[in-house]
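K.L.:
Sequence and predicted model, in that order:
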Amino acid sequence: MNRAMIMIFLLSLAMFLTACGGNEAEQDTQNQNTDDSTQSESANEEAQETNATAEEEVLVSLKNPEGQVVGTATLTEEESGVGIKLEGEDLPPGSHGFHIHEVGKCDPPDFESAGAHYNPTDAKHGFDDPEGPHAGDMKNIEVAEDGTVTADVLNEMVTLKEGTDNTLYTEEGTALMIHSDADDYKTQPSGNAGERIACGVIGE
């Protein structure tokens, strides 16, 4: 009788130890699956964040000195710079200077609060100056006789990526500006482009 009881005890003990070993293996497998799932989710989130940055669009409303919206610009981060699609109305017909300025403030009526052209590389103004242009210099826009404008501009000297060189997201911010006259691409410091007639803060 004692021998039978001992055998039963030993068998029970063996079964118990086997079950514990199986549970530990199962737990290890579950933990591994959880780790793999967490890593996969993290990778997916990083990929989504990267895609969101690459596809980011920034809308800028440009107002005249009377506070009326006369233009809307869509800024997009592209491989070779920042693409700017401008659509406007109620503007004076003709060629107009179109620049990025160094301060994100558009206080009417003269918009002098936006400072000078955005120039993080301390260059000279103008595409025709051998020591230029400013990072904020861009080609003139052409307003039709009915006061409307549609323009696509690529600025290869700036970026929307924060914390990098020539970013448009500086501590003071930046602004888009339309001038009353054409930029001659050479006169210092702003191309003799005349008054500031429309201004919009980037990223406001």
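P.N.:
Yes, it's here.
K.L.:
alpha carbons only for contacts and neighbour counts from here, please
P.N.:
Fine.
K.L.:
and the biggest strand by length in the chain, what does it pack onto?
P.N.:
Ranked by residue count under DSSP state E, the longest strand found in the chain is strand 69-78. Under the contact criterion of 3 or more Cα pairs under 8 Å, 6 or more residues apart in numbering; DSSP states H and E, strand 69-78 touches helix 2-54, strand 57-63, strand 81-88.
K.L.:
let's bring in a second one:
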Amino acid sequence: MPRKARLNLVVPLGVGVVMVGASALALAGGGGAPAGAEIRNVAGQTVGSLQVEDAGTGKSKITVNVTNLPAGYHGFHVHAKGVCDPTSIDPVSGTPFFSAGGHFDVGGHSHDHHTGDLPNLLVGADGTGTASSVTDRFRVAQLFDADGSSIMIHALADNFANIPDRYRNAAGEKGPDAETKKAGDSGARIACGVITKN
């Protein structure tokens, strides 16, 4: 009996973007089984879900669905630790979910080249949003290092450290300041989900 060929198509949805980074081609690790997260706000209410799966050829597909969030663009990143404690407060900025650490990164990149940097998440006036993107910056298996990883939604849009030279930082130098280089001025952490294997 002849075998049927199977074709997998990846179609970006919503504001999805295919992200490509040359340095990501050097990342080690295999694809891995699907992973996901239940995303909760500071009050512990579920506001969304995340799915991460192998997209083939060393890429991962990220799909997110959210509800009951403020309208507009939100910074959306994989963070370095799999701990989403809303009572863990950043002593400098006062933002919750400090327990999740900084952006997930393999190789010491700066923002917007962190391994976990993803396109902004657009939420509509009704508080809902859906997005899908494909990245070659990480593979599913890499999300499960010794301390795990989490997905984070921020209060503001991520500017991806895209600050023209006409702007000055606190020291009077041209270009982005330290905060912009760290997280793209995406503001407070408003929702977080620990990434687990499905």
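P.N.:
Sure thing, it's come through. Keep in mind the model is a prediction, meaning the values are calculated, not measured.
K.L.:
Can you pull the TM-score for these?
P.N.:
Superposed pair, TM-score by TM-score structural alignment, normalised by the length of structure 2: 0.68. Supporting alignment: 141 aligned residues with a Cα RMSD of 1.6 Å.
K.L.:
any idea which helix or strand carries the residue nearest to the spatial centre of structure 2?
P.N.:
Centroid-nearest residue in structure 2, with Cα atoms, centre = their mean: His77, separated by 2.0 Å. Using DSSP states H and E, His77 of structure 2 falls within strand 76-79.
K.L.:
one step back: format the helices and strands packed on strand 69-78 of structure 1 as TSV; extra columns: distance to Ala114 of structure 1 and mean neighbour count.
P.N.:
Formatted as TSV, these follow (distance: least, Cα to Cα, whole Å; neighbours: other Cα atoms under 10 Å):
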stretch	distance to Ala114 of structure 1	mean neighbour count
helix 2-54	26	12
strand 57-63	13	20
strand 81-88	19	19
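K.L.:
What is the neighbour count of Asn159 of structure 2?
P.N.:
For Asn159 of structure 2, the count of nearby residues is 17 (other Cα atoms under 10 Å).
K.L.:
Translate Leu91 of structure 1 into the numbering of structure 2.
P.N.:
In structure 2, Leu91 of structure 1 lines up with Leu69, judged by TM-score structural alignment.
K.L.:
Return the distance of the alignment partner in structure 2 of Gly115 of structure 1 relative to Gly148 of structure 2.
P.N.:
The equivalent of Gly115 of structure 1 in structure 2 is Gly101 (alignment by TM-score structural alignment). Note on Gly101 of structure 2: its distance to Gly148 of structure 2, by Cα to Cα, to the nearest Å, is 11 Å.
K.L.:
what sits in contact with each of those two?
P.N.:
Ala80, Lys81 (Cα atoms under 8 Å, 6 or more residues apart in numbering).
K.L.:
which ones are touching the residue nearest to Gln51 of structure 2 when sequence neighbours are not counted?
P.N.:
Residue nearest to Gln51 of structure 2 in three dimensions, not counting chain neighbours: Gly36, with 4.3 Å by Cα to Cα, 6 or more residues apart in numbering. Gly36 of structure 2 is in contact with Ser49, Leu50, Gln51, Val52, Ile195, Thr196, Lys197, Asn198, counting by Cα under 8 Å, 6+ apart.
K.L.:
what's the closest of the helices and strands packed on strand 69-78 of structure 1 to Met177 of structure 1?
P.N.:
strand 57-63 (7.7 Å; Cα to Cα).
K.L.:
And the closest one against structure 2, how far off on average?
P.N.:
For strand 57-63 of structure 1, the mean deviation from structure 2 after alignment is 1.1 Å (mean Cα distance after the TM-score superposition for structure 1).
K.L.:
Determine how far that strand lies from the middle of the whole chain.
P.N.:
13 Å (Cα atoms, centre = their mean, to the nearest Å).
K.L.:
Provide the aligned range in structure 2 for that strand.
P.N.:
Aligned by TM-score structural alignment, strand 57-63 of structure 1 corresponds to residues 34-40 of structure 2.
K.L.:
Strands of structure 2, start to end?
P.N.:
Ranges of strands in structure 2, per DSSP E, are 18-19, 35-41, 46-56, 59-66, 72-74, 76-79, 121-123, 129-135, 150-154, 189-194, 196-197.
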